[in-house]
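Build me a model:
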Amino acid sequence: MRKANKLVAIVLGVGAIASSISPASAVPYKGSNVYKVVKEGVTSIYISSTANSRVQVDLGSVERSTARIVGACGEVRISVPNSGSFTGLKVDGASISADSLPSQVMPSCVNGTFSEPRPDNFRTPNGQVVIVNKTPGAAVAIALPNEATRNLSVNACGFAILRATTSTALPDSFSISGTDYTTASLQDAGDAPICRTSGGESTVYVPGSWTN
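Below you'll find the predicted structure:
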């Protein structure tokens, strides 16, 4: 019991207001069910919804970055994406126009040298994009936009959080249940709500600044 009281005291000490909520409750900010919190330049998007439910967020076309190790002949092979399109492809930040690349077979690599010269980037007959003249064994960044969705779990207090990941930045715009949102235009709550569960009861701690 003392531990619970200490937690409340700590949270209230930073200007929060504690309130118990029922499982069907949600945590909107000044009437907005979707809002953001920006702290130290990092944006998180909060989605108020029915507690313990799930929310699907349609992110649209999102640039995803992956690392690829360069082959022994300085080549990087990029397979055809599920979308079938290389539109927006970037390698180490440089844009690659896949449609303009010549079609050539992939030569064998012998002792760090192609059996046939390949001085420029090309595409193989099966559609792969091959980037050349990279440093063998080095890592390169491959970025390619993809249609993406995120399925978020709503916590017991009634809100879910959409954050950037190591491979996917927050989108400029997104939609939830057919409603479109723009990240830049979302209300900034300043401080985030906090959800704590103890003894089967969930309590949301709402920042004191929300009541101003």
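
use CA for all of it now, contacts and neighbours both
OK.

what's the helix or strand in which Ala9 is found packed up against?
Take DSSP states H and E as the rule and Ala9 turns out to sit in helix 2-13. Using 3 or more C-alpha pairs under 8 Å, 6 or more residues apart in numbering; DSSP states H and E as the contact test, no helix or strand touches helix 2-13.

and for comparison, fold this next one:
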Amino acid sequence: MTADTNNELTHHLGVAIGSIVVAVLLWVAGYRGQRVVAAVPFFILFVVMVIGPLVRIRPSIRRRVSGNFPVNWRSELGIWFAIWSVIHVLFVFWARDWDVVGYLVDMSPWAFGAFVAVLIAIVLACTSNNRAYDYLGPKAWKWHQSHGTYVIFWLVAVHGYDRAYLRPYEEMGFPSDDPLHLIYLVMIVVVVLLHVVAFAVVVSQYRKTGEYPPDL
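Modelled structure (predicted):
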């Protein structure tokens, strides 16, 4: 599973169109404004997070489709996650009449974590290209991209869980029954399970052959 930092225009168009389609579907389903621009990056992040373990669990995926698919889409997906996340933050500031300082001072720990995740996403997006890859070198580039992505996922997951379940429970006395919130929870669980299974596959291969996958 090698890195791919070419940033193909067709991939960017595909992710952009796909994310807009998701936004439209959410709008049609009755969600508005902040809910839409918060959901779209979470869906993109989910796709980013499942590509690695899926390829590790089922290597045949890459053999069936040429061009290092689906790994070669992660760079574009990550960049569009950062774009939609920035849009979400701007919507939050707009809803608070652009009182940015007041919001940052008064934000919850979970919201602060999500804000940090956006900053990390911007850094990863800016270094998700061939120039940064060549400058940092393969191992350092992969290290900072993979670790940064995991940090983003957990910060966003905790923020999403707070907004979807903890806060509604505190305000109303019962968990949220919003279908979108349930989807968030399912996606978090799926990501965790896939990574656990992929880890088990790697360990199993090592126990059988004495070697790790060459592209680990």
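
TM between them?
With the length set by TM-score structural alignment, normalised by the length of the first structure, the two chains reach a TM-score of 0.23; 92 aligned residues with a C-alpha RMSD of 6.0 Å.

Return the set of buried residues in the lengthiest helix in the second structure.
Looking across the second structure with DSSP state H, the single longest helix is helix 179-209. Neighbour counts over helix 179-209 of the second structure (16 or more other C-alpha atoms under 10 Å) mark 181, 184-185, 187-188, 191, 194-195, 198, 201-203 as buried.

chain center to that helix: distance?
15 Å (C-alpha atoms, centre = their mean, to the nearest Å).

hang on, the earlier thing: distance to Ala121 of the second structure added to the buried residues of helix 179-209 of the second structure, as a markdown table?
Formatted as a markdown table, these follow (distance: C-alpha to C-alpha, whole Å):
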| residue | distance to Ala121 of the second structure |
| --- | --- |
| His181 | 23 |
| Tyr184 | 19 |
| Leu185 | 21 |
| Met187 | 19 |
| Ile188 | 18 |
| Val191 | 18 |
| Leu194 | 22 |
| His195 | 21 |
| Ala198 | 24 |
| Val201 | 29 |
| Val202 | 28 |
| Val203 | 30 |
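
Can you tell me which of those lies closest to Val86 of the second structure?
If you rank the buried residues of helix 179-209 of the second structure by distance to Val86 of the second structure using C-alpha to C-alpha, Tyr184 comes first, at 19.5 Å.

Helices along the second structure, start to end?
9-28, 33-57, 60-64, 74-95, 100-106, 109-126, 130-136, 138-161, 167-172, 179-209.

in the shortest one, what's buried?
This points to helix 60-64 of the second structure. In helix 60-64 of the second structure, counting by 16+ other C-alpha under 10 Å, buried: Arg62.

can you check the fourth one too?
In terms of neighbour count (16+ other C-alpha under 10 Å), helix 74-95 of the second structure has its buried residues at 74-93.

name the helices or strands packed onto it?
Helices and strands touching helix 74-95 of the second structure, by 3+ C-alpha pairs under 8 Å, 6+ apart, are helix 9-28, helix 33-57, helix 109-126.

I'd like to know which of those is closest to Tyr161 of the second structure.
With C-alpha to C-alpha as the criterion, Tyr161 of the second structure lies closest to helix 109-126 of those, at 9.1 Å.

what angle sits between that closest one and helix 74-95?
In terms of direction (axes from the mean of the first three to the mean of the last three C-alpha atoms, to 10 degrees), helix 109-126 of the second structure departs from helix 74-95 by 140 degrees.

How many residues are close by Val21 of the second structure?
Val21 of the second structure is flanked by 13 other residues according to other C-alpha atoms under 10 Å.

Could you measure from it over to Val28 of the second structure?
Going from Val21 of the second structure to Val28 of the second structure by C-alpha to C-alpha, to the nearest Å gives 10 Å.

got it, and Val118 of the second structure?
From Val118 of the second structure over to Val28 of the second structure (counting by C-alpha to C-alpha), the distance is 27 Å.
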